[in-house]
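[1] model this:
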Amino acid sequence: MGLPTPTGAGHKREEEDEECENKGNEEEEDEENEEDEGKECEEIRKTKKTNKKIKMEKAKKKMKMKKRMKTK
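    From the prediction side, this is the model:
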C-alpha cells in the first residue's frame, strides 16, 4: 500500500495562495489595490468553502436516501 497523495484542503489552499500571489505580482500599482486583491482572494476562499459544505450536505442526504431504499 502506498502513501496517500497530498490532495486535500491544505493542498488546494496552497494553489489558491499561489494564484492570489500571482495576481498581486501582476498589478502592483497602489497599496489599496493590493488590499483589494487580498479581500477578493479571501472572498473566493469563503465562497469555495460554503459551496463545499453545501455539496457535502447534499451527498449526506443522498446517502441517507440510498440507505433507506436498501432497508425497505
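
[2] For the rest of this, base every contact and every neighbour count on C-alpha atoms.
    Noted.

[3] how far out from the middle of the chain is stretch 65-72?
    31 Å (Cα atoms, centre = their mean, to the nearest Å).

[4] one more, for comparison:
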Amino acid sequence: MANALYAVVIDGNQWRISHNGQLFDRYPTEAAAVAAARTTAEAAVAAGFDTRVVVETANGGFRVEWNSADAAA
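    Alright, predicted model coming up:
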C-alpha cells in the first residue's frame, strides 16, 4: 500500500497543509487545518493509501495527529 503524508505547518500567522512538497490552502487555526488534513487523508485511505497527518510543533519537530493504521485498529 502506498503512503501519503499530510503535514499541518505554520506559515506566518496561518496554518497550511503540506503534501508532496506543496503547500495548500490557508487556515486561521491549527484545529481547522488539522480537520481539513484529516478529511483529505481519510479520502486517500478510501483510494488505497496508508496515511498520516502530522502537526508542526513549536520546537520545529512534528507530532502524529492521526494515522490510518491506528484508525483501522
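
[5] After superposition, what is the TM-score?
    With the length set by TM-score structural alignment, normalised by the length of structure 1, the two chains reach a TM-score of 0.34; 32 aligned residues with a Cα RMSD of 2.1 Å.

[6] State which strand of structure 2 is the longest.
    strand 3-11 (DSSP state E).

[7] And the next helix or strand past it?
    Following strand 3-11 of structure 2 in sequence order, the next helix or strand is strand 14-19 (DSSP states H and E).

[8] which helices and strands does that next one pack with?
    strand 3-11, strand 22-27, helix 30-46 (3 or more Cα pairs under 8 Å, 6 or more residues apart in numbering; DSSP states H and E).

[9] And it, how far out from the chain middle?
    On Cα atoms, centre = their mean, the centre of strand 14-19 of structure 2 falls 8 Å from the chain's centre.
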